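# predicted model, plus sequence, below.
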Amino acid sequence: MLLTLTTTHRPASDLGYLLVKHPDRVQSFELPAGTAHVFYPEAGEERCTAALLVDIDPQRLGTGRGRGRRQATAPDSFTLGQYVNDRAYAASSLLASALSTVFRSALRGESRDRPELAGTALPLEVRVPVLRCRGGADVAVRLFAPLGWTVTATPIPLDEQYPDWGDSRYVDLLLTGTLRVGDALNHLYVLLPVLDDAKHYWVAPDEIDKLLRAGAGWLADHPERALITRRYLAHRRALAGQALARLAELRLADEPPADDSVAEETPETVEPRRTSLAVRRRAAVLAALAASGATRVLDLGCGGGALLTALVADRRYTEVVGTDVSTHALTLAARRLRLDRLPERQRDRIRLWQSALTYRDDRLRGYDAAVLMEVIEHVDPPRLPALEDAVLGHARPGTVVVTTPNAEYNVRYDGLPAGRFRHADHRFEWTRAEFAAWVERVAATYAYTATIGGVGEDDPEVGAPTQLAVFTAAEKGAAAQATTGGSTIDKSTDAREEQRR
C-alpha cells in the first residue's frame, strides 16, 4: 500500500525536516505485520514528495492479534481470509498504524530543526492511489472536506475492460490544501481506518485516548464526528458513547455564550455567514495585548483554553498562564493545547494554575498583562471588590483587558426574553453606562487609566454586543512618557502612593 505527501513550499526539501526523514536515503521500519519504507521520488527546491510504502507479510498478519469484534463482517473474514485479502495493496488501518510508527514526531507537530515550520500551514498534496472506502467516494468527501481539504475521490472500476460491472469498493484519493504537516498526518491517522471500517487489531478502551489525541482541535466540531467515532472504535457501542461524551465536553467548553449563537444563527436577512462574536472578541483582546507590548500574559478564568491557544500560537508571548477555579476546565484547556504533544520549548512557555480570582495569589504578580474575557459577569456583585483587589491591586499587571456583555444589546437577539441574561451562569449584565461607571471607579481606585470600546457590529441605538475596557497602570504610562521627557512620572507616583495608603 502506498501514500505520498507533496509540498511546493520553498525550499520544498524542508519537508524532510518536518518528517524527520532524510530525502537522500531510503529508510525501512519493521512493523508487526510487515515492513514500511520511506523514500523521496522527488526532492527539489520547488517540489518535494515523500512516499510511504508498506509491504505486508500475510503470514505475520495472520499470526497477529485479533482483528476486532466486527471481523465477521470484514472482507477477509472467510476461512483463508487472513492469507487471501487486499491488505497488501489497499490502504487501510494498517497504513494508519505505519504512519504512527514512522512519523511519530511529525504527528506530534514537532521538528527539532525547523520548529517554526512545523507550526506553519504549507501547500500540501496527499495521494492514496488505492484506498478501501466503505460507503463510496461521497464518504471520503464528507470526512476530509470540513477539515480544509479539496477532495478528489475517484472510484476504481472492478475491471476497466468491463465497465458495466460497476465500481469496486476502492477509490483513488487525492487531497489538496494548505495545512500544517502534523495536522495533515493526524487527519490521515484517524480517517484512514474510518474509511476502511475494518480494523486489523482488537479495539481496547485506550483507543479512545488515541482518537482524542489525534483529533484534538478538529474532531469535536466535525459534522461527521459520530460516524468517525463509531467506525474508529470498531462499532463498539460503549466505547463510542464514552468518546462522544468526552467530545461533547470539549464542545461545551469551547461553545460561545448564547449571545454568539443567537446573533449568528438568526440574522434578519439572508447574507453570507459572518464571523462569530466569539472570534471577534478574541481578535479584539489579542489586538489590545499586542498594542500594550506585553510578552508575559495571564488569561484569568481561561475556561477551555480558546484564548490560550491563540496566545501560544503567537511567538511574541514568552510566557502564557491560564487560571481557572475549575480543575475540569483546566483539564479541557490542557487537551485543547495538546500539552502532552508539544515540543519542550513550547510547553515551557505555558502554565495552567487553579486559582480563585476573588483571593490574592502571589503567583500572579509581575506579569505584563492580564485578560478577564467574559469573566466578571460570572461573579456575584458583592464579590467584585475582592476580584478588583486581587487582580488590579495585588497582582497589578501593567495592562488589564476586560470584556463583558452589553445588556442593552440583548433586545436584538431573537428568542431571548426580556429581562433574561445571555447565559444561565451570569450574575449580572451591565448597560454601557453601568460598565463605564465601574471602569471609572476601578481605574481611580487602583491608579490605572482606562479606555472603553466595543466588539461586534455597533448598533446606533444600543451599541455593540460586547463591551471592552483596557486598563493601563499609571506607572507604566508614566514610564513611557518619561522616555520622551514627559511630566507624568511625579503625578503617577503620587497616585500610586495614595492608592497604597
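Looks like it arrived, so ask away.
# make it CA atoms for all contacts and neighbour counts henceforth
Noted.
# next, the contact list for the residue nearest to the spatial centre of the chain, please.
What sits nearest the mean C-alpha location of the chain, by CA atoms, centre = their mean, is Gly217, with 3.2 Å. Shown in contact with Gly217 (CA atoms under 8 Å, 6 or more residues apart in numbering): Arg336.
# and what about it, helix, strand or coil?
For Gly217, the assignment made with DSSP: H, G, I helix; E, B strand; the rest coil gives coil.
# in stretch 277-290, what's buried?
Within stretch 277-290, the residues that count as buried by 16 or more other CA atoms under 10 Å are 277-278, 281-282, 284-286, 288-289.
# check which helices and strands the helix ranked longest in the chain is in contact with.
Assignment by DSSP state H gives helix 237-254 as the longest helix of the chain. Other elements packing on helix 237-254 under the criterion 3 or more CA pairs under 8 Å, 6 or more residues apart in numbering; DSSP states H and E are helix 206-214, helix 225-232, helix 327-337.
# as TSV, the buried residues of stretch 277-290 with secondary structure and distance to Leu122 would be great.
TSV is the format used below for these (DSSP: H, G, I helix; E, B strand; the rest coil; distance: CA to CA, whole Å):
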residue	secondary structure	distance to Leu122
Leu277	helix	28
Ala278	helix	27
Arg281	helix	27
Arg282	helix	25
Ala284	helix	27
Val285	helix	27
Leu286	helix	24
Ala288	helix	29
Leu289	helix	28
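# how many residues are close by Arg496?
A count of nearby residues for Arg496, using other CA atoms under 10 Å, gives 18.
# also this one, for the comparison:
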Amino acid sequence: MFLTISTTGSAARPATDLSFLLHKHPDRAQVFSTSYGDAHVFYPEASVERTTAALLLEVDPPALVRRGRKKGRGGAPDAALAQYVNDRPYAASSLLAVALRTVFASALRGECKALPERAADPLPLRVELPVVPARGGPVLVARLFEPLGWQVAAEPIPLDPQFPQWGESRYVRLVLEGELRLSDALRHIYVLLPVLDDSKHYWVSPDEVDKLLRYGEGWLPGHPEQKLITSRYLARRWSLTREAAQRLELARLADADDIEVEAIDNAVAPEEPAEAEERPAPLAVQRREAVLAELRAAGAARVLDLGCGQGQLVAALLKEPAFTEIVGLDVSVRALDIAARRLRLDRMGERRSSRLTLLQGSLAYTDNRLKGYDAAVLSEVIEHLDLPRLPALEYAVFGSARPRTVIVTTPNVEYNVRWESLPAGHARHADHRFEWNRAQFAEWAEKVAARHGYQVRYLPVGPDDPEVGPPTQLAVFTLAGESQNENQNENQKKEETVA
C-alpha cells in the first residue's frame, strides 16, 4: 500500500516545512511497526520548491491471517483461500488508515511546536494513491472528496490491460489536489479510505464511533454523504451507526449554539478568546444519568437491570458503592458474554464481583429470581417486544417481581422528525417493534400503574423540544404504599426537626 503527499513552496515559505508538520526528517528513511506489517516513511524529493513524503505499508499476510481468525473481523469470509489471496498487500484500505494514524498522529491532531502557524494554514497539497478500492466507482469518489474542497481525479484501473473487453476493476488510481490544512487532509483520508473500500479489516468495536467523530469533527456533520460515510465506516453495524448519527446531530445543534454564543462573547470582550462550549453528552449517556439519578433518589440498594444488553448501565451501577447488589438479566446469551468481557468479569476484584450477577432469562415469563429487589430498570427494552407480548412482561415485572421502584425508558416517536439522518417513517432501530408518542406511553403507563398498585410520574431525557418533546421519555413507577410511607416518614422527620 502506497501513499504520497506533496506540496510546493518558495524561499519565504519552503515546501520542506512539510517535514516539520509530519514530524519526520526528510534525510532519513524511518520504519514503524504496526499490527499488520511495517510502515516506511521516506521523501522521494525534498526541496524548497517541492517536497513529497511517502508512506509505504508493507503488509505481512501471515500476520493478517492470524489477526483475522476471530469471527466477524471486518466481515471477511472465513475461507482459507480468501485469507491468503486478496488485495490487502497493495490496495489502500482501512489498514493504510491505521498506519496513517500510527505514523502521523501529531499531524492528524494539527500539532507542530516548531511551526504552529504553518500547521494552522492551508497548504497546496497533492495526494496520490496508486490503487484504491472504490465500491461505487469514480462517481462515489468525487461525491466523497469534492465537498471537502478537493479536486478529484479517479482513474479506473482495468481488470487486465491485455484484455480490455473484460472491463474495469473496482479499483481506481486516485489523485487529490487542493488548498487545505494538512491535518484536515489527513483526517479526510483516514476516514474515507475504509468508506471507499466499504470494509474494515479489524473488529469494529463501539470506540470506533469516537474515532469517527474525532476525525470527522468540523467536516462530517455537514457532509452531504454523511449517512453513507457513517454506515460504511462503522461496517454497517446499525446500532453504532445510529449512535453516531445521534451524536453528530447533537454536535450540529451544539455548533449552531456555539456560533451565537461566540458572537455575543466577541461583542462584549473582543480582546479575550471565547471559551469553548461544552459538547452535550450523547443521548445514551444522558439516559443512564437520568436513570441513576432516579435510583439514588429512590434510595435503591438492590437493583435489577432488565434487558441489560452489553452491560453499559451495569458498569455505571458498579461504580457506585451505594448499589450493593446488581443483577443484569438478558434473553441473549451472546449479549451477556459481551457484557462479561466488557466488564472484565474474569479479572474483577472479589469485593466488586460479589455485588454483580448476570442472568439469562426472558421477561415474557415470571422468574422467582427477580423478587425482593428495591428497583428494576427497563431501559430501551419494551419497544423490542411485539405488542401482544407486552402484557406478559408487565405481569412478570410489576405483578410478580414487584420491586418498590420501576424505571422505564423508551423512544419518543414524535422526536424522530428531528433526526435528519433517520428516513421518514423509519424506526430508530431495526429491531423496534413499535415506538410510542408521549400520549401512547402515558396511556400504557397509567393502566399498568392502576392495575398493579403503582403511582407513576414522567421525566424528559435529552433536549425537550417545545413541539415534539424529548428524544427519550422516562417513567418512574413507585408502589403506592411505599410512596405514602415515604411521605409519612418525611413528614415525621420534619416534625421531629421542628420539635
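Cool, the structure landed. What you see is a predicted model, and the numbers here were worked out from it, not measured in a lab.
# still on that earlier bit, now tabulate the helices and strands packed on helix 237-254 of structure 1 in a markdown table and tack on mean neighbour count and distance to Ile350 of structure 1.
Below are those laid out as a markdown table (neighbours: other CA atoms under 10 Å; distance: least, CA to CA, whole Å):
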| stretch | mean neighbour count | distance to Ile350 of structure 1 |
| --- | --- | --- |
| helix 206-214 | 16 | 19 |
| helix 225-232 | 21 | 29 |
| helix 327-337 | 20 | 9 |
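# so which of the ones you listed gets nearest Asp138 of structure 1?
Among these, the nearest to Asp138 of structure 1 by CA to CA is helix 225-232 (13.4 Å).
# with structure 2 superposed, average distance for that closest one?
Compared with structure 2 after fitting, helix 225-232 of structure 1 deviates on average by 0.7 Å (mean CA distance after the TM-score superposition for structure 1).
# all helices of the stretch 1-150 of structure 1, in order?
Counting by DSSP state H, counting those that start in this stretch, one finds helices in the stretch 1-150 of structure 1 at the ranges 15-19, 58-62, 93-102, 104-107, 115-118, 137-144.
# just those helices: most buried one?
Stretch with highest mean neighbour count among these: helix 15-19 (a mean of 23; mean count of other CA atoms under 10 Å).
# what span of structure 2 is that helix aligned with?
Alignment of helix 15-19 of structure 1 against structure 2: residues 18-22, by TM-score structural alignment.
# returning to what we had before: which one of the helices of the stretch 1-150 of structure 1 lies nearest to Leu300 of structure 1?
Across those, closest to Leu300 of structure 1 is helix 115-118 (CA to CA), at 27.6 Å.
# how about residues contacting the host helix or strand of Gln499 of structure 1?
Element membership for Gln499 of structure 1, per DSSP states H and E: helix 488-500. Residues outside helix 488-500 of structure 1 that contact it (CA under 8 Å, 6+ apart) are 445-447, 474-475, 477-479, 481-482.
# tell me which stretches of the stretch 351-500 of structure 1 form strands.
Applying DSSP state E, counting those that start in this stretch to the stretch 351-500 of structure 1 gives strands spanning 369-373, 399-405, 448-455, 466-473.
# distance to Asp206 of structure 1 and mean neighbour count for the ones you listed - can I get that in a markdown table?
Below are the strands of the stretch 351-500 of structure 1 laid out as a markdown table (distance: least, CA to CA, whole Å; neighbours: other CA atoms under 10 Å):
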| stretch | distance to Asp206 of structure 1 | mean neighbour count |
| --- | --- | --- |
| strand 369-373 | 35 | 24 |
| strand 399-405 | 40 | 25 |
| strand 448-455 | 43 | 19 |
| strand 466-473 | 42 | 23 |
